[in-house]
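Novice: have a look at this fold, sequence not included:
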């Protein structure tokens, strides 16, 4: 596992999904990538913002992609993020916080015109359910709220050692829940495989 900021940043850059990794129809959002050396935090007012790296975090990177609205379908937005922690304990605490956040913030402000609400979360540690691929995983399902209405929202946060991976899918008109879940699951598996490849190549 990476122990320096440079190694951690290189791992995050290699693993965090670019638009083409989501599928042929995806392109980069604007902005396409998070501010360097910041991490996403849910603040006391239940608003998501980016802050400087906290103690226990070596690197964090988010990339934002979308399928533009076309042929009667709405604009589908997705994100992928990788955070490299200094220890397994720090990474594990991040997942514990993720599991508790829907209880603290029933409705969360993502951007000025975007909110998520009606969130439910469930944890699946290694060996439970069908989790034979990661040390731990939290899945959140809720509703994505914009001026154009309410859609399904998925967020997967998965831990492998000191690395946490996060993928979000914000539903849009014309997309079924099964399609959204497939995008989230595929992105999660792709990044997990990439982490294992990158770490294996360095061992």
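Specialist: Cool, got the structure. Here the structure is a predicted model, which is why all the values come from computation and not from measurement.

Novice: make it CA atoms for all contacts and neighbour counts henceforth
Specialist: Noted.

Novice: strands of the protein, residue ranges please.
Specialist: 27-33, 38-42, 48-52, 57-67, 76-85, 107-111, 114-123, 136-146, 149-160, 163-170 (DSSP state E).

Novice: run through who's touching the first one.
Specialist: With contacts defined as Cα atoms under 8 Å, 6 or more residues apart in numbering, strand 27-33 is touched by 18, 19, 20, 61, 62, 63, 64, 65, 66, 67, 68.

Novice: now the two most distant members of the residues you listed.
Specialist: Greatest spatial distance in the contacts of strand 27-33: 61 and 68, 22.9 Å, computed using Cα to Cα.

Novice: the more surrounded of the two?
Specialist: residue 61 (24 against 16; other Cα atoms under 10 Å).

Novice: would you mind checking the contacts of strand 27-33 for buried ones?
Specialist: Buried subset of those (neighbour count, 16 or more other Cα atoms under 10 Å): 18, 19, 61, 62, 63, 64, 65, 66, 67, 68.

Novice: for comparison:
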């Protein structure tokens, strides 16, 4: 019997703790579909994605071992909106298609789809409900500087390119506050897990009647 999957779109700004939250849901047996992981898979050696990128930009965007040189590709598209648009038009449909295939293949009660740019790329249209992991911009800056070894200015530049905290929270169906300790985080995840289980069961019953 088929029914519409209950999909939770998990998002948040840089260094908000999306992976930590996703992994807590995974500990409850919930399958994850991660856009960042898929984005790397669609440009692996011998993939259609990498073949198309190489044909378009030339072999200078390849590392000696045949893998994609991400830094070289970034420099090609960074200040070139047309090239960036070309790249997005190539990769976004591939990523979207693979995400949906993984969702359809999942067997857990509901699925967590982890998408950093869920709202920016309008991928919230694919999910049943949205969950935003929220921290203050100050924490985002300090965590990113610590994690990635980048300057405050670089982090502020990234923040400026993403949707604002206010806009993201306005669009969220559910919000997890990740500014406290891990125990507080676990409590919030446990509460939402029960809610999503209940709503997924209701969706399943409705779809099968």
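Specialist: Everything's here; your move. Because the structure is a prediction, the values reported are computed rather than measured.

Novice: so after superposing, what's the score?
Specialist: Superposed pair, TM-score by TM-score structural alignment, normalised by the length of structure 1: 0.27. Supporting alignment: 81 aligned residues with a Cα RMSD of 4.8 Å.

Novice: any idea how far residue 41 of structure 1 is from residue 57 of structure 1?
Specialist: According to Cα to Cα, to the nearest Å, residue 57 of structure 1 stands 12 Å off from residue 41 of structure 1.

Novice: sorry, back to before: including distance to residue 137 of structure 1, could the buried ones among the contacts of strand 27-33 of structure 1 go into TSV?
Specialist: Output for those, formatted as TSV (distance: Cα to Cα, whole Å):
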residue	distance to residue 137 of structure 1
18	22
19	23
61	19
62	18
63	20
64	21
65	23
66	24
67	26
68	30
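
Novice: wait, what's in contact with the spatially closest residue to residue 110 of structure 1 that is not a sequence neighbour?
Specialist: Spatial nearest neighbour of residue 110 of structure 1, chain neighbours left out: residue 48 (5.3 Å); criterion: Cα to Cα, 6 or more residues apart in numbering. Contacts for residue 48 of structure 1 were tallied using Cα under 8 Å, 6+ apart; they are 40, 41, 42, 108, 109, 110, 111.

Novice: please repeat the previous calculation with a cut-off of 10 Å.
Specialist: 40, 41, 42, 108, 109, 110, 111, 115 (Cα atoms under 10 Å, 6 or more residues apart in numbering).

Novice: which one (most neighbours) among those?
Specialist: Going by other Cα under 10 Å, residue 108 tops the contacts of residue 48 of structure 1 with 23 neighbours.

Novice: isn't that residue right up against residue 41?
Specialist: No: using Cα atoms under 10 Å as the test, residue 108 of structure 1 is too far from residue 41 to be in contact (11.3 Å).

Novice: and the top helix by length along structure 2, what's buried?
Specialist: Under DSSP state H, the helix in structure 2 containing the largest number of residues is helix 182-208. Buried residues in helix 182-208 of structure 2, counting neighbours by 16+ other Cα under 10 Å, are found at 185, 188, 189, 192, 193, 196, 197, 199, 200, 203, 204.

Novice: equivalent analysis for stretch 111-122 of structure 1, please.
Specialist: Applying 16+ other Cα under 10 Å to stretch 111-122 of structure 1 flags 115, 116, 117, 119, 120, 121 as buried.

Novice: now those residues as JSON lines including distance to residue 93 of structure 1?
Specialist: Converted to JSON lines, the buried residues of stretch 111-122 of structure 1 look like this (distance: Cα to Cα, whole Å):
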{"residue": "115", "distance to residue 93 of structure 1": "25"}
{"residue": "116", "distance to residue 93 of structure 1": "22"}
{"residue": "117", "distance to residue 93 of structure 1": "23"}
{"residue": "119", "distance to residue 93 of structure 1": "20"}
{"residue": "120", "distance to residue 93 of structure 1": "19"}
{"residue": "121", "distance to residue 93 of structure 1": "16"}
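
Novice: tell me who's in contact with the residue nearest to residue 144 of structure 1 when sequence neighbours are not counted.
Specialist: Excluding the flanking residues, the one nearest residue 144 of structure 1 by Cα to Cα, 6+ apart is residue 116, at 4.6 Å. Residue 116 of structure 1 makes contact with 102, 105-110, 141-146, 150-154, 170, according to Cα under 10 Å, 6+ apart.

Novice: so the longest helix along structure 1 versus strand 76-85, what angle?
Specialist: For structure 1, the helix with the greatest residue count under DSSP H is helix 177-202. Relative orientation of helix 177-202 of structure 1 versus strand 76-85 (axes from the mean of the first three to the mean of the last three Cα atoms, to 10 degrees): 30 degrees.

Novice: report the angle between helix 177-202 of structure 1 and strand 149-160.
Specialist: 20 degrees.

Novice: buried residues in stretch 152-161 of structure 2?
Specialist: 155, 159.

Novice: separate out the buried members of the contacts of residue 116 of structure 1.
Specialist: Counted by 16+ other Cα under 10 Å, these give 102, 105, 107-110, 141-145, 150-154, 170 as buried.
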